[in-house]
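Asker: The following comprises the amino acid sequence and a computationally predicted model.
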Amino acid sequence: ADRLIAALGGDIKQIDGYGKGAIVGSAGELEHGALWHVPGGYAMRERLGDAKAIVPSAKKVGAFGSKLDVPLGHINAAYVRSHFDAMEVGISDGPRPDEILFCLAMTCGPRVHNRMGGLAADDIKAWDGLR
């Protein structure tokens, strides 16, 4: 998480979206990827100043070259639709059967030209992770 924050300029106030994911090699189980939820999500939320929203996630079992669409959402309110997005992640020579690819993703800003309506980031009021 710290390296990702640094790659995005180091100012956590600029980061307002995130997601996580895992691709488990074919000798593993989907639950091996589920183990990533706590260390991946909570570490990111902590580093971003106790972000309120749950970290969207995806996982699957896959072979060499598998891709995963990592879901993205706003860090403080899950209903901020302008930040609903995804990032495709994968590696050409992995995961091998006994490997797991773990991924964290962060964003600075909403989708370009978003026009979905709904709750705007500037209108977050409840600070409950949802609205």
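Answerer: Yep, that arrived.
Asker: Going by C-alpha atoms from here, please, whenever you check contacts or count neighbours.
Answerer: Noted.
Asker: distance from the centroid: which residue in the protein tops it?
Answerer: Residue distances from the centre of the chain (Cα atoms, centre = their mean) peak at A27, which lies 24.7 Å from the mean C-alpha position.
Asker: What residues does that residue make contact with?
Answerer: The neighbours of A27, taking Cα atoms under 8 Å, 6 or more residues apart in numbering as the test, are P97, D98.
Asker: so how far is L4 from it?
Answerer: 29 Å (Cα to Cα, to the nearest Å).
Asker: Need the residue closest to the centroid of the protein.
Answerer: The geometric centre of the chain, computed from its C-alpha atoms, lies nearest to G19 (Cα atoms, centre = their mean), at 0.7 Å.
Asker: is it fair to say that residue lies in a strand?
Answerer: Yes: secondary structure of G19, determined by DSSP: H, G, I helix; E, B strand; the rest coil: located in a strand.
Asker: correct me, but it touches A53?
Answerer: No: G19 is beyond contact range of A53, at 10.5 Å (criterion: Cα atoms under 8 Å).
Asker: burial of A58, as a residue count?
Answerer: Counted with other Cα atoms under 10 Å, residues neighbouring A58 total 17.
Asker: second one coming, line it up with the first:
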Amino acid sequence: MQLNIRRTYLLIEDKSEAAGRRVDTPVRKVAAVVVLENPFVGRYVADLSPLIEASVGLGAMMGDMAVTALGSYQVQGYGKGALVGLNGEAEHASALITTAYANPLREAIGGGKAWISSMVKMAAPGCAIDVPMNHKDDVYVRSHYDGMTIALQDTPMADEIAVVFCMASHGRINARVGGLTHDEVVQRNGAKA
């Protein structure tokens, strides 16, 4: 199946301060968004495998978009989500963000051992989605439990699906609730920080 992409967005946030405390290196969050025509709009389709198969190329494209926007920063956290317009089904959006979609994202960022948190919902144009994020190599790194809220004017239209991939260069600024740390995960995995 060939997906009809209508528009794309890249959102970048650089955060240098929280609760009056500055950090030397800003936390960069990136969201890559692809809005496409829902090929199954307005009808029930039992077999969603064509969407799942098409999502592989979508994941590769969005991974490249997000890595480019991240620039010189390294990925520590990620998350994914999708909004489906009101003439579609949440299952249509879910079909686009399965493991088939996620594996090319991991490849684009150079790995990722943890599952990628996700959120899917039906929405009217301009509705927000909270995309949950976690550490890319271990879901139990509490400092990286975070997210991005995305709302785009006129998105999704009733016959569209908006797919979102988010990445973060660090955990939350001032994170201090304990538990496993990023450095411990890096040391355990023998990976580069």
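Answerer: That came through fine. Remember, it's a predicted structure, so these values are computed and weren't measured experimentally.
Asker: quick one: the residue mapped onto the residue farthest from the centre of the first structure from the second structure and E13 of the second structure, what's the gap?
Answerer: Under the alignment defined by TM-score structural alignment, A27 of the first structure is paired with N87 of the second structure. As defined by Cα to Cα, N87 of the second structure lies at a distance of 32 Å from E13 of the second structure.
Asker: N134 of the second structure too?
Answerer: To E13 of the second structure, N134 of the second structure is 17 Å away according to Cα to Cα.
Asker: Neighbour count: the two, which is higher?
Answerer: Summary of the neighbour comparison: N134 of the second structure and E13, criterion other Cα under 10 Å, with N134 having more neighbours (27 against 14).
Asker: Identify the residue of the first structure aligned to the more buried one.
Answerer: With TM-score structural alignment as the matching criterion, the partner of N134 of the second structure in the first structure is G73.
Asker: cool, P125 of the second structure as well?
Answerer: By TM-score structural alignment, P125 of the second structure lines up with F64 in the first structure.
Asker: Name the SS class of the residue farthest from the centre of the first structure, please.
Answerer: Look at A27 of the first structure: counting by three-state DSSP, its state is coil.
Asker: Over to the one 4 residues further on?
Answerer: For E31 of the first structure, the reduced secondary structure class is helix; criterion used: three-state DSSP.
Asker: can you list contacts of the helix or strand where the match of N134 of the second structure lies?
Answerer: Secondary structure from DSSP states H and E places G73 of the first structure in strand 67-74. Residues from elsewhere that reach strand 67-74 of the first structure, judged by Cα under 8 Å, 6+ apart: 16-23, 53, 55-60, 80-81, 83-91, 105-106, 121.
Asker: Show me where the first structure has its strands.
Answerer: Counting by DSSP state E, residue ranges of the strands within the first structure are 17-24, 57-61, 67-74, 85-90, 100-107.
Asker: Report the mean positional deviation between the last one and the second structure in the superposed frame.
Answerer: I take that to be strand 100-107 of the first structure. On superposition with the second structure, the average gap between strand 100-107 of the first structure and its aligned counterparts reaches 0.5 Å (mean Cα distance after the TM-score superposition for the first structure).
Asker: what packs against that strand?
Answerer: In terms of contacts (3 or more Cα pairs under 8 Å, 6 or more residues apart in numbering; DSSP states H and E), strand 100-107 of the first structure is packed against helix 2-7, strand 17-24, strand 67-74, strand 85-90.
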